[in-house]
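Asks: no letters, just coordinates:
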């Protein structure tokens, strides 16, 4: 009877082509996976595919070695090859199914103990299946070889039925595991097709044996099923390689973008630092624009408003525990000095916090409305807006508080502007300290001069030269104060 498609691969000439095709497919899968694995240690999926495809390739090579051993030893082929070929097919199913199930799904598991447990469990399953397969083949090969008779048929023997059912159970196991991990396994439908094709081949082979259509040692149907299913292994590996290359390209593009943004940010930071330095120098120049110590508080307020582009700036000093006196206040929008009332500290808890912490604090309408209303009322401003308190310290001692407000523009200071406000604080504190010391020295000189005049008026007999010396002393004190 001429062979049909289902029994064609049982012919020796076609069987040789089948074995060569299996070697080529498994070899292609191995070298594709190995090439991707050599790209880096992070290629865990490629590593799994590499070992699995190497196992499949080694299995088919073992089958070819068995055939050569039969030719060299001149032993009956039917006494050695049927158990070996069933074992090789089962081994290919184990390695391919494991690679399809775990190679890429393990990489998407969360990096915790559950992932380690799952990987360990899958490895134990693989080793258990390999151990069972090795033991089963050793027993089958020995039992079949010792009891071999020329007319014996492996397909109808209990050993042959056991191998067929066991291999079908392996296909069903991988099908079930792929279905359970369907969402985590890339290309799950393609991998399921591999298992289903082999499962169909084993099922049809069992039907042919039970219906007496297939006898002897024929495995043509199984070879056809493997010839259809095995190309899916290199296809799956190829798709994995493409995914990884695309992912690596995206990662490198993202790294390049991050590097570019970092360089831009660094350049912008350098430019910002230079710009802030120039702004600070300009502010210090504004503070010392006038030589008179009495003008320093007003110049400090104007410089602070100019630096951060504020609407209003004021300079406070705290000489007692209840009030903060306003040394100077300036309205930048209306270009006028403000005659402000002292702030009562009990009504300004945020200001008290700034004084105690020596850190910049902010008033906002949604959180500090009452404080803002009180502050703007004492500054004689009808509108309200964000307010910033910047303490001025010198060698750890509080010198004063710089206040900037934005009632007209109704905006918050940017982070760079808040840094600028902090940056001018040391210079402002130093100049404020100089101004107050000069004012105290002037007042002390005036008191000394007045006291000297009173003493000279009480002494009627004082000589004229003594009066002249007193006047000279007063003049020297005034010059020192200036």
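Replies: That came through fine. Source: prediction; values computed, not measured. Residues are numbered from 1 along each chain as shown.

Asks: every contact and neighbour count from this point should use C-alpha atoms.
Replies: Noted.

Asks: what's the first helix or strand after the helix or strand where residue 301 lies?
Replies: Mapping residue 301 onto the secondary structure by DSSP states H and E places it in helix 296-308. Going down the chain from helix 296-308, the next helix or strand is strand 312-317, by DSSP H and E.

Asks: okay, angle between the helix or strand following that following strand and strand 312-317 too, please.
Replies: Elements were assigned by DSSP H and E; along the chain past strand 312-317, the next helix or strand is strand 323-331. Between the axis of strand 323-331 and that of strand 312-317 there is an angle of 150 degrees, by axes from the mean of the first three to the mean of the last three CA atoms, to 10 degrees.

Asks: so which elements touch strand 323-331?
Replies: Judged by 3 or more CA pairs under 8 Å, 6 or more residues apart in numbering; DSSP states H and E, the packing partners of strand 323-331 are helix 296-308, strand 312-317, strand 336-337, strand 343-344.

Asks: and with 6 Å instead?
Replies: Packed against strand 323-331, as judged by 3 or more CA pairs under 6 Å, 6 or more residues apart in numbering; DSSP states H and E, are the following elements: strand 312-317, strand 336-337, strand 343-344.

Asks: one more structure, for comparison:
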């Protein structure tokens, strides 16, 4: 066995297979939480949240199947190999749909409808494979099984089509180079599985190169979603300012100057008047000033000043009353 084969088989034999499942599940959860932070972004956040939530549900289904095999005292080889291929195919379908349609509406409703049809056909294929595998897992490996190669061809075709769409709509699909790398990694993994299977060198129920490529593609998915999250944070301040600008535009325009009635000008209180009152108050305080009479003179000066101020205020109020009456009686 070559060193490269030993490296890829690390994720097939124990404890590498457990590390693989836990790593992929952790990456799927991280992708879901990152997508949830974009849930207020409209179409992009909605599609990525659906795709990553479906990914987590698919891997949860696989882990529950493994738990069921342990509880029912069944061999894991009787259940896990077909479900492993099913989950990988469903995840590739979901992520391909998100990567190719989230940032534009070029495909309209074709994308979701096609996704549902392909997922339904994948589920039917799993049922057929599971029934056949239940009676054959004791005598042969899944890689050499009748439907074993089919479960490598289907993800390979999905990756090829996804990569082709990325190239054809390169200017429309956001982060198209990263998504091309995503599909390229999957193409290498599943094509390598088919090549080694045809050469008879791939034994067992799982493919190390396939799992390595799938894990690498899932890690790259985190990078793609992270870039979407960054874009959300960059556009959030602009979206927050939009209502303010709309409110400014919604304000009524200034009334026409021709419709305004000129208001009487109230003469301002000039500083000379204040100076005169101050001098008058000082004169009252100093008139007949004596040490015993100073407090009384201060009180008298204060009262006289207050009387003058109150009189001025009342005169202004009385002058404003006719304007108020005219405004109330105007049609």
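Replies: Structure received. Because the structure is a prediction, the values reported are computed rather than measured.

Asks: most tightly packed of the helices and strands packed on strand 323-331 of structure 1?
Replies: When neighbours are counted by mean count of other CA atoms under 10 Å, the highest per-stretch mean among these falls to strand 312-317, a mean of 26.

Asks: identify all contacting residues around it.
Replies: Under the criterion CA atoms under 6 Å, 6 or more residues apart in numbering, residues 301, 305, 324-332, 400-405 lie in contact with strand 312-317 of structure 1.

Asks: which part of structure 2 matches it?
Replies: The counterpart of strand 312-317 of structure 1 in structure 2, counting by TM-score structural alignment, does not exist; no residue aligns.

Asks: quick one: the helices in the stretch 1-150 of structure 2?
Replies: Defined through DSSP state H, counting those that start in this stretch, the helices belonging to the stretch 1-150 of structure 2, from first to last, are 3-8, 16-36, 43-71, 80-101, 110-134, 150-168.

Asks: pull out the buried positions in the first one.
Replies: I take that to be helix 3-8 of structure 2. Residues of helix 3-8 of structure 2 classed as buried: residue 8 (neighbour count, 16 or more other CA atoms under 10 Å).

Asks: how far does it sit from the chain's center?
Replies: For helix 3-8 of structure 2, the separation from the chain centroid amounts to 39 Å (computed by CA atoms, centre = their mean, to the nearest Å).

Asks: cool, the last one as well?
Replies: Here helix 150-168 of structure 2 shows a centroid-to-chain-centroid distance of 27 Å under the convention CA atoms, centre = their mean.

Asks: once aligned to structure 1, how far is it on average?
Replies: For helix 150-168 of structure 2, the mean distance from the matching residues in structure 1 following superposition reads 1.5 Å, by mean CA distance after the TM-score superposition for structure 1.

Asks: map residue 234 of structure 2 onto structure 1.
Replies: Aligned partner of residue 234 of structure 2 by TM-score structural alignment: residue 246.

Asks: what number of residues lie near its match?
Replies: A count of nearby residues for residue 246 of structure 1, using other CA atoms under 10 Å, gives 12.

Asks: contact partners for it?
Replies: Remark: with contacts taken as CA under 6 Å, 6+ apart, residue 246 of structure 1 is in contact with nothing.

Asks: in terms of helices and strands, where is it?
Replies: Since the elements are taken from DSSP H and E, residue 246 of structure 1 ends up inside helix 232-287.

Asks: could you give the angle of that helix to helix 44-73?
Replies: Orientation check (the same axes, to 10 degrees): helix 232-287 of structure 1 against helix 44-73 gives 160 degrees.

Asks: follow-up on the earlier one: out of the helices and strands packed on strand 323-331 of structure 1, which gets nearest to residue 164 of structure 1?
Replies: Relative to residue 164 of structure 1, the nearest member of those by CA to CA is strand 312-317, separated by 91.4 Å.

Asks: which residue packs closest to residue 55 of structure 2, ignoring adjacent ones?
Replies: Setting aside the residues directly before and after it, residue 55 of structure 2 is nearest to residue 91 in space (CA to CA, 6 or more residues apart in numbering), at 5.3 Å.

Asks: what separation do you get for residue 280 of structure 2 and residue 232 of structure 2?
Replies: 71 Å (CA to CA, to the nearest Å).

Asks: these two: which is more packed in?
Replies: Regarding residue 280 of structure 2 and residue 232, a neighbour count based on other CA under 10 Å identifies residue 232 as having more, with 19 against 15.

Asks: residue contacts, the more buried one?
Replies: Going by CA under 6 Å, 6+ apart, residue 232 of structure 2 touches no other residue.

Asks: make it 8 Å
Replies: Contacts here follow CA atoms under 8 Å, 6 or more residues apart in numbering; on that basis residue 232 of structure 2 touches 38, 41.

Asks: name the element residue 171 of structure 2 belongs to?
Replies: Element membership of residue 171 of structure 2 [criterion: DSSP H and E] is none; it lies in no helix or strand.

Asks: now which residue in structure 1 aligns to it?
Replies: In structure 1, the residue paired with residue 171 of structure 2 according to TM-score structural alignment is residue 183.

Asks: can you check residue 140 of structure 2 too?
Replies: Taking TM-score structural alignment, the alignment pairs residue 140 of structure 2 with residue 152 from structure 1.

Asks: burial count for its match?
Replies: Residue 152 of structure 1 sits with 15 neighbouring residues when counted by other CA under 10 Å.

Asks: ok, it to residue 209 of structure 1 distance?
Replies: Relative to residue 209 of structure 1, and taking CA to CA, residue 152 of structure 1 is found at 14 Å.
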